[in-house]
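Engineer: what follows is a predicted protein model with its sequence.
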Amino acid sequence: MYRYSRSYVGPVQAVILDLAGTCIDFGSLAPIQAFLKLFMDEGLEITEAEARGPMGTEKREHIRQLLAMPRIAQAWSEIHGAAPHEDDIERLYQAFLPLQTAAIAERSELISGALELQEFAHNHGIRLGVNTGYSREMFEVMLPALERQGFQPQSIVCATEVPLGRPAPYMSLRGMIELGAQAVQACVKVDDTATGIEEGLNAGMWTVAVVASGNALGLSEEQFFSLSEVERSQRIAVARSKMAQSGAHYVIDSIADLPRVIQCIQEQLQLGVCP
């Protein structure tokens, strides 16, 4: 029988990846496109910074948090003659679904390093899973593209399939169970949002924050590499500082750097160091 131990000294057993901004959709742009269009259709223009604020949460909750922002709430009241309420949230969510589905279909390309990470995990006996603020229906839209590119996670958990989405730990814990990991200390949660890092911390796992490809920078791959080397370094430094505040154990540019970090975590575990 397995016995829980704070001083776990075994190997890394599972890695749980966020999707958009972490292993697909460089810059995490699909949700942003959908949220900007959603509110534009209501006659209310929101900024990209506002749209990114609740990133990582389940999408209905994302809408709720946007409507709770003072500027947006006031603008909504001026347009609609009343403060936003639950019926508005549900109506917006239903309108959001086709917008998000269309955006996802256009932005399901793997981020460089994803397939190499998958091979690294396979070669080291590490099981690889994903979780996401997308619903199962949204995920199914991107699944054929992931399969065509050769990406095949062994666990997929969507925010609508657990009691609470991020920052609650339930998606990570369900992923851990599906992947057969026997200790939270043996699991690594990787995400490009502070909310996703908090999810991993709440689950008791090692956490790795991704900056260059994700929400903290918010640039497409083309925009990112069009920057001068100096400006790119400066913007990455700002994003790293921001994500370091999430409490992540490690901060990396992209999942291309993750195998090295996993090896560092393995060394820590062998010394009896736990998250």
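Structural biologist: Structure's in. What do you need? Residues are numbered from 1 along each chain as shown.
Engineer: hey, let's count contacts and neighbours off CA atoms from now on
Structural biologist: Will do.
Engineer: quick one, helices of the stretch 151-275 of the chain?
Structural biologist: 170-179, 194-202, 221-226, 229-244, 258-270 (DSSP state H, counting those that start in this stretch).
Engineer: same list (those helices) but as TSV, adding mean neighbour count and distance to residue 131.
Structural biologist: Shown next, in TSV, are those (neighbours: other Cα atoms under 10 Å; distance: least, Cα to Cα, whole Å):
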stretch	mean neighbour count	distance to residue 131
helix 170-179	23	6
helix 194-202	25	10
helix 221-226	13	22
helix 229-244	16	19
helix 258-270	17	17
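Engineer: of all those, which one is nearest residue 16?
Structural biologist: Among the helices of the stretch 151-275 of the chain, the nearest to residue 16 by Cα to Cα is helix 170-179 (7.0 Å).
Engineer: second structure follows, compare the two:
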Amino acid sequence: MKYPVELVVFDIAGTTVKDNGEIVVAFHDAMKEYGYSIPIGTIGLLMGYKKPEAIRMMLDEYEPDTAKVTPEFVDAIHERFLELMIEYYSTTNDLSPLPHVEEVFKYLKDKSIKVGLDTGFSRDITDVIIDRLGWVRDGKIDYVESSDEVPAGRPQPYMIQRMMAEAGIEDSSKVIKLGDTEVDVNEGKNAGCLFSIAVTTGAFTKEQLELYEPSFIIDELKELINILEN
């Protein structure tokens, strides 16, 4: 292998787990219940952010009375979003890895490279997804970090740094980050990763991702193997 990589960190929804737009729909429905009709396209651009932060960003744009935008109000909308997402991920028959994801995980593990996941979800949603997929139980991944477990979510580097600490890795140039959104790309850059790779399987198109200058833009995760080998 060409690069001395010790850890690869993947996003979850839209990168390793199929996303059919249910996150955007849950945001839309939760916001609508509180009186805000947010265009789907606007919500899509906020994918990847810590979810309460995304809600606050929507309120900053659509709520003219700034006094109404309190932490308690944001929390109430977030709680409704959580209920909708946990119900979805707990019951759907459509929860599945994206193509070649587990093949890539196996390749990395066979090369003694640690596999991590990080996400803008809070831990309660993350646990439902990971438990149903069995990725920790079956030893397919090593670390999982959620945005509510660190001081700030993406694009801040804290989730990657926390995984590095757990893995005993001090040099961020031995880490690669992959994700499908603007904040994934910038998280990898802010962490000083060797590569911050964007994938077109999720919320952003290739043209949108190009604006954030990722190291590479790929259309499916198995292209990571070619990057590492060649």
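Structural biologist: Nice, thanks for sending it over. Please read these numbers as outputs of a predicted model, since none were measured by experiment.
Engineer: care to give me the TM-score?
Structural biologist: Here the TM-score for the pair of chains, by TM-score structural alignment, normalised by the length of the second structure, is 0.89; 225 aligned residues with a Cα RMSD of 2.2 Å.
Engineer: of all the helices of the stretch 151-275 of the first structure, which one comes closest to residue 154 of the first structure?
Structural biologist: helix 170-179 (6.8 Å).
Engineer: what span of the second structure is that closest one aligned with?
Structural biologist: Mapped onto the second structure using TM-score structural alignment, helix 170-179 of the first structure spans residues 158-167.
Engineer: show me what that stretch is in contact with.
Structural biologist: Contact with stretch 158-167 of the second structure is made by 7, 9, 114, 116, 118, 143-147, 150-153, 170, 172, 188, 191, as judged by Cα atoms under 8 Å, 6 or more residues apart in numbering.
Engineer: what's the spacing between that stretch and its chain's center?
Structural biologist: Taking Cα atoms, centre = their mean, to the nearest Å, one finds stretch 158-167 of the second structure lying 15 Å from the centre of the chain it belongs to.
Engineer: can you pull out the strands in the stretch 1-150 of the first structure?
Structural biologist: Counting by DSSP state E, counting those that start in this stretch, the stretch 1-150 of the first structure has strands at residues 14-18, 127-132.
Engineer: what range in the second structure does the first one sit on?
Structural biologist: The one in question is strand 14-18 of the first structure. Counting by TM-score structural alignment, strand 14-18 of the first structure pairs with residues 7-11 of the second structure.
Engineer: what packs against the longest helix along the first structure?
Structural biologist: In the first structure, with assignment by DSSP state H, the single longest helix is helix 86-106. Using 3 or more Cα pairs under 8 Å, 6 or more residues apart in numbering; DSSP states H and E as the contact test, the elements touching helix 86-106 of the first structure are helix 30-40, helix 59-68, helix 136-149.
Engineer: and of those, who's closest to residue 210 of the first structure?
Structural biologist: Of these, nearest to residue 210 of the first structure by Cα to Cα is helix 30-40, at 17.2 Å.
Engineer: helices or strands up against that closest one?
Structural biologist: helix 48-52, helix 86-106.
Engineer: swap the cut-off to 10 Å and go again
Structural biologist: With contacts defined as 3 or more Cα pairs under 10 Å, 6 or more residues apart in numbering; DSSP states H and E, helix 30-40 of the first structure has these neighbours: helix 48-52, helix 59-68, helix 86-106.
Engineer: hang on, residue 14 of the second structure packs against residue 219?
Structural biologist: No: judged on Cα atoms under 10 Å, residue 14 of the second structure makes no contact with residue 219 at a distance of 11.5 Å.
Engineer: who's more crowded, those two?
Structural biologist: More neighbours surround residue 14 than the other of residue 14 of the second structure and residue 219, with 23 against 15 (other Cα atoms under 10 Å).
Engineer: and the more buried one, what does it touch?
Structural biologist: The contact partners of residue 14 of the second structure, taken as Cα atoms under 10 Å, 6 or more residues apart in numbering, are 20-21, 47-48, 97-98, 179-181, 199-204.
Engineer: most neighbours among those, which one is it?
Structural biologist: Of those, with other Cα under 10 Å as the count, residue 179 tops at 35 neighbours.
Engineer: counterpart of that residue in the first structure?
Structural biologist: Residue 179 of the second structure maps onto residue 191 in the first structure, by TM-score structural alignment.
Engineer: what of residue 117 of the second structure?
Structural biologist: So, by TM-score structural alignment, residue 117 of the second structure is matched to residue 130.
Engineer: quickly note the distance from that match to residue 241 of the first structure.
Structural biologist: 25 Å (Cα to Cα, to the nearest Å).
Engineer: can you check residue 148 of the first structure too?
Structural biologist: For residue 148 of the first structure relative to residue 241 of the first structure (Cα to Cα), the value is 36 Å.
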